[in-house]
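J.: fold the following.
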Amino acid sequence: MSEVCLWLTPKIFDDLRDPRPAIEAFLDHYGEWIDGRAVTIVFATSNGDHLLCWGGDRTAGFDWARYNCFAADVAPRAHNLDWLRRVRDGGERSFNPYSAGPMMILSEQQIDYDVLAGCYAAVRDVARARGIELTLLEYLEPGPEFCRSDFKTHRHPEVAVAGADSGGHIVPGILDVTLPLAADERAYAAYPRGFASGLPAGDFVAAQAAAYVNDFGLDGVLLGNQFGLLGFWDPAHAPPVTPERTAGIGRFFAAMRAAFGPRQIYWMDTYWRADLERSAWGMPPQAYAAMDAILVSAFAVLVERTEIVPNLRSKAALRGPRVLFGLDFADPWYWYRTWLDDRRTYLYQRKVLAEHADLIDGVSFFGNDTFGHLVPDGPLTETLDTVRKAGR
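T.: Here you go, the predicted structure:
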């Protein structure tokens, strides 16, 4: 196992304007995972709309993923009353609302692009001082799951009409890379004078993401939650496959590769095998060649356990992108703790890691929970022991 891909969110910072202490603590805590491995950090600021809206003004502010169980316009009081009645009073331990937890704001800190640039720089500086060769990625989510999504739900809802489950609530705002954008006169990093109607959303995302990465000195992006493929997490949710949709998806990934050049493109998959991604979602086979790494998703709240190994085998068989196996401890945006709440899947993930280490180039996991705390030593150590016993 040559790579560890750690996610962090701004929730780890007591003071966004003084990020170094939290970064030092983060790298200390995961030191044994980092030692001797290639290190990637995914800095998951928001749903990625701050990237999509970036126009060059570093003083502009934006919302960030500072919530537990954000669900757009869903009334928090109604959700929390349902949670109280079913979970606290009724003892229910369901998928949701139990796993999502109550709706709440975890931080009142404000962020703008200048503050965020300071956080990126601090991650770089602390890693460099420790001799860590770091790959630093920003996160780009296709939907509105974790905070307000100005680009998808306000500026350009015409390309984000699909919805997805967000903490037990279906909310609209999933970006479809195959749809055309309406005209927009706002300044964007990739389109300083705006753009005319008809620009494919995928073309915009590719050019804008590359411009953002370049402007902030990052190494690439992680495309989350099967970015590019509509119908989250289950083939039954996918729209009909048409030649036009498949061509549009292929165009998006080709545009990403062309725009990014040597910079890194990581992609979080559908939880399902590559053959199903092709047949059910219309993923063109050549699109995988645009990726530097694929995160094989295995989050307990969503995965079909019987699909984990077949999916892992299918992604390894591509013989192209590096294969990162997704481990599950806790979630930065929901309150569940997998080693407590779904022990069966938690242990099965470690079993797969031990028995199929030859298929895996690295692992990926969330480095902080919804409260901004790091993964506790107990589950972290027992998982690292599994890696060591597998000789990886």
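J.: contacts, neighbours, all on C-alpha from now
T.: Will do.
J.: so what's the residue count around residue 194?
T.: By other C-alpha atoms under 10 Å, the residues close to residue 194 number 15.
J.: same check on the one 5 residues further on?
T.: A count of neighbours around residue 199, defined by other C-alpha under 10 Å, yields 15.
J.: mind listing what it touches?
T.: Contact analysis of residue 199 by C-alpha atoms under 8 Å, 6 or more residues apart in numbering lists 180-182.
J.: would you do the same for the sequence below? I want to compare the two.
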Amino acid sequence: MSAVRPPLRRTNLEVSLKPFDAFDQATLTATVRRIFDQWRTLLDAAEECSVLLWISDGSEILDWAGDLDDTLEWARFIGFSNTDAQPYGETKDPERVAVPYREGTAPITYRDLGRLVATVKAVGAEHGRPTRVGATFDPGPEFAPSDFKFARHPEVVARGEDVGIGPIIAMVRHFSTLHGDDRPYAAFPDGIPQGTSFGEFLGRQAQDYLTALGFDYLWLSNGFGFSSYAWSELGESFDGVRFRSERTAELRERALGFWRDLSAHLTFPVQVRGTNHTAGIDIGADSVPALEVYEGGHLESPPPNSPWGPLNEDFGIEMSGYMSRVALLPAGAEGYRFRFYANDPWFWQQPWWDFYHREPFDIYLPLAVARVRPDGTVQPPTEVNVLSVDTARGVLDERCGREVGIHVTTALESAPDAPGPLVWVYPFREYHEAMAADPTTIDGPHFEDWYLTSTINAGLPLNTVLATDDLGPALASGALAGRILVVPAGALTDDVAAHLGAHAEAGGTVLIYGSLARTGAAGRDLVGLAVARTGLDGDLELHTELPGDSAPGGGLPSTLRHVAHLSAGPVTEVVRGTDDGAPRPAAAGPAGVARVLATVSRDGTERVFASVRPAGEGSVLWVRGSSPFAYAEPDARGVRAHVPHDRIRLADAGALARDLLAVAGLHVSHELRTAGSGRAVHAIHRHDGAYWFSGYLPDTTTRIRLAMPEGAPLLQHTECWYDGGAAVYQLPKSFHLECRVLVRQATAGLLRCREVAPFPMHMSRGTRVSGLVDAAVTLLLPPSRGEVRLDVDGVPVVPAADPAGHAVVLEHVTGTLTVMWEER
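T.: You can find the predicted model right below:
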């Protein structure tokens, strides 16, 4: 790697103060050197580095009075702090209440912090690395005692009871205002005037604090600046029953006021963690004006992937949230970051050990993400953050640095260099502009993003994202030829519909999801359906012609639960030319009319749920979709929790979007042990001509069936059972596998793909495939390859050229195929 430009712009190591058991200069220097040494593999992959210091909970900034010899409380605890203030929505068990992580801990001074910041930069210079140091602000109650938040200024803390969603964790509301306070602060030496905005207070305090201690940037944690309820699906504008769009205008203006006030007083770069959700879910739950925040120049980079995946096993929301946030970059941003939850410096869990069990799926899966630029090139993550390099006990374990660093750099070696087979066309701009123009639309992005999340959890291999802003030029570049464009109905403006129609006419595939009830004529024409005056919701009977998952002992559930208020309304779509009754599931209809592939019905009334419309050389697919959950009745505390649909009793609407891809030749399904068995969350990206399959199998008793338009993919150094045009795999918990061989044949059987030693000496790579019977074989070799040698059972063969010019094709192959090629 040293011979070429490092693949990352910056490696960011996050650390608490716990590893620093003393603050004399020798100890500080030795500890920082140890951190740099342990993470050398990852640091060597970047041009620069930074260290993000988790000191307290941000109260050290709020309390800062300008005296370096003042002491401060720091996050020297394991467990929940501030429990006397009851900020958690529940009473914490005594064993979970914060206790010092070791004996003899004590407050430290701001001068100590300043020496640590200077030491980090000095050690970085020793290693020849440009090094920045960041300060953190967390709005929550967890990390350290906070007199500011819970005694002096509780008025800035948002509680779920304030907005009718029941008691949940209480965090600082970014657009709150402060009561008067006579205490001197660095930026307010005469105290805080009544009514001072929190944005102004934090901005002025942080400006003074960062300057005095030598910091370079500020990190806003846990959704701060976006939502006061960042961990909840509910919020300021959605209580689980009703979207409170009448609050949207006020919420947008107050949120933007925070960012204007902060930026007016803070000249340092600001980085953000964001919420646990997508940009669209944030619109529905909290009316978050992220577009205006991005375009206002307030952020150095967009929020990274959330660390919530390992905590709640929902890796679909990690992927959809990540992609939605990076589809469009903030003004001036050079790239975006991947963040890995390696250790927790505050609580008992240490994810690399006890959540992941040293399995790297949550490294390879999000590092398969890439955004498409207007010129059709792709941009994978440009920075990596590690939260954190130390454990809650202050341990710096060199195994973590070595193992995580190796997996991250291995993923970077095969980073996406072209759009993947599926590209999510995300309407970041349209969603936000619709919210501003008509707040009653906020339920649409909320539903569409939750549905897309459910499709990823069902096995939709989606990991490339493109903002609608860049759709036209990206299509014109030719880089999206042959790709399946996955598009929410909320994106179907006239211009977007025209671009999508042209893509289909030219031989591409478009997969649209969501309700057509609010879509204009151009969008409905693209899909080829009409909208009836009445719709269906509740428990419906699903009928589908699509191939899908299988389970022993009979089929999967056929009852689909459509919760209208969570799903942008009832199911209203019908075939064009019919009345308000049943759709016409004809094998083929008139030009411009969709063919029905799935319906829902009740009491003799049917509605279309999935369809396909041929368009030129390609096709337009559509699936209505349903929310993947309902809301339970409020519990004794008044909390209304979301409840995922039970897949043992109810059909999974998310799987239908995945099943529709079979129309375009991309087949993903699972052989389940039970209807409720886990399915793969996976990604397919391109690198150097190959497909790369990366992902997570939550239930290793599940088998996955895969087929691509070119044939069944043979994953490098694996075996599969070939049957019915697909390869059936029993994959491990984590996988990151290259595919350069795809096969079609009539005979079922075992196929084996093995890496072999390249021969003769000038060759670079070798692959051997056995079990072929009169097979058509497509080889995806590097575009810049040199000599290629092919033989079947030792007899040289000559390939036919692939029409697209990107692959090598062999016909009627029986026996063992060996491929050698020279890399350039």
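J.: please state their TM-score.
T.: Here the TM-score for the pair of chains, by TM-score structural alignment, normalised by the length of the first structure, is 0.85; 366 aligned residues with a C-alpha RMSD of 2.7 Å.
J.: got the contact list for stretch 274-289 of the first structure?
T.: Residues contacting stretch 274-289 of the first structure (C-alpha under 8 Å, 6+ apart): 229-231, 235, 238-242, 245-247, 249-250, 253-254, 270, 311, 314-315, 318, 320-321.
J.: on that earlier part again, mapped onto the second structure, which of the contacts of residue 199 of the first structure hold?
T.: Retained in the second structure (both residues aligned by TM-score structural alignment, their matches' C-alpha atoms under 8 Å) from the contacts of residue 199 of the first structure: 180-182.
J.: highest neighbour count among those?
T.: For those, the largest number of neighbours (other C-alpha under 10 Å) sits with residue 181, at 23 neighbours.
J.: which SSE is the spatially most central residue of the second structure in?
T.: With distances taken as C-alpha atoms, centre = their mean, the residue of the second structure nearest its centroid is residue 319 (2.4 Å). Element membership for residue 319 of the second structure (DSSP states H and E) is helix 315-326.
J.: so that helix corresponds to what in the first structure?
T.: Counting by TM-score structural alignment, helix 315-326 of the second structure pairs with residues 305-316 of the first structure.
J.: on that earlier part again, list only buried entries from the contacts of stretch 274-289 of the first structure.
T.: Buried by 16 or more other C-alpha atoms under 10 Å: 229-231, 235, 238, 245-246, 249-250, 253-254, 270, 311, 314-315, 321, out of the contacts of stretch 274-289 of the first structure.
J.: where along the stretch 1-150 of the first structure do the strands fall?
T.: In the stretch 1-150 of the first structure, the segments counted as strands under DSSP state E, counting those that start in this stretch are 3-8, 38-43, 67-68, 104-105, 134-140.
J.: likewise the stretch 251-400 of the second structure?
T.: Along the stretch 251-400 of the second structure, counting by DSSP E, counting those that start in this stretch, strands occupy 270-272, 337-341, 370-372, 378-379, 383-387.
J.: how about JSON lines for those strands, with distance to residue 526 of the second structure and mean neighbour count added?
T.: Output for those, formatted as JSON lines (distance: least, C-alpha to C-alpha, whole Å; neighbours: other C-alpha atoms under 10 Å):
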{"stretch": "strand 270-272", "distance to residue 526 of the second structure": "38", "mean neighbour count": "21"}
{"stretch": "strand 337-341", "distance to residue 526 of the second structure": "36", "mean neighbour count": "23"}
{"stretch": "strand 370-372", "distance to residue 526 of the second structure": "23", "mean neighbour count": "29"}
{"stretch": "strand 378-379", "distance to residue 526 of the second structure": "27", "mean neighbour count": "20"}
{"stretch": "strand 383-387", "distance to residue 526 of the second structure": "39", "mean neighbour count": "23"}
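J.: for residue 444 of the second structure, which of those is the nearest?
T.: Minimum separation from residue 444 of the second structure across the strands of the stretch 251-400 of the second structure (C-alpha to C-alpha) falls at strand 370-372, 23.1 Å.
J.: so which elements touch that closest one?
T.: Contact analysis of strand 370-372 of the second structure by 3 or more C-alpha pairs under 8 Å, 6 or more residues apart in numbering; DSSP states H and E lists strand 378-379, strand 464-467 as its packing neighbours.
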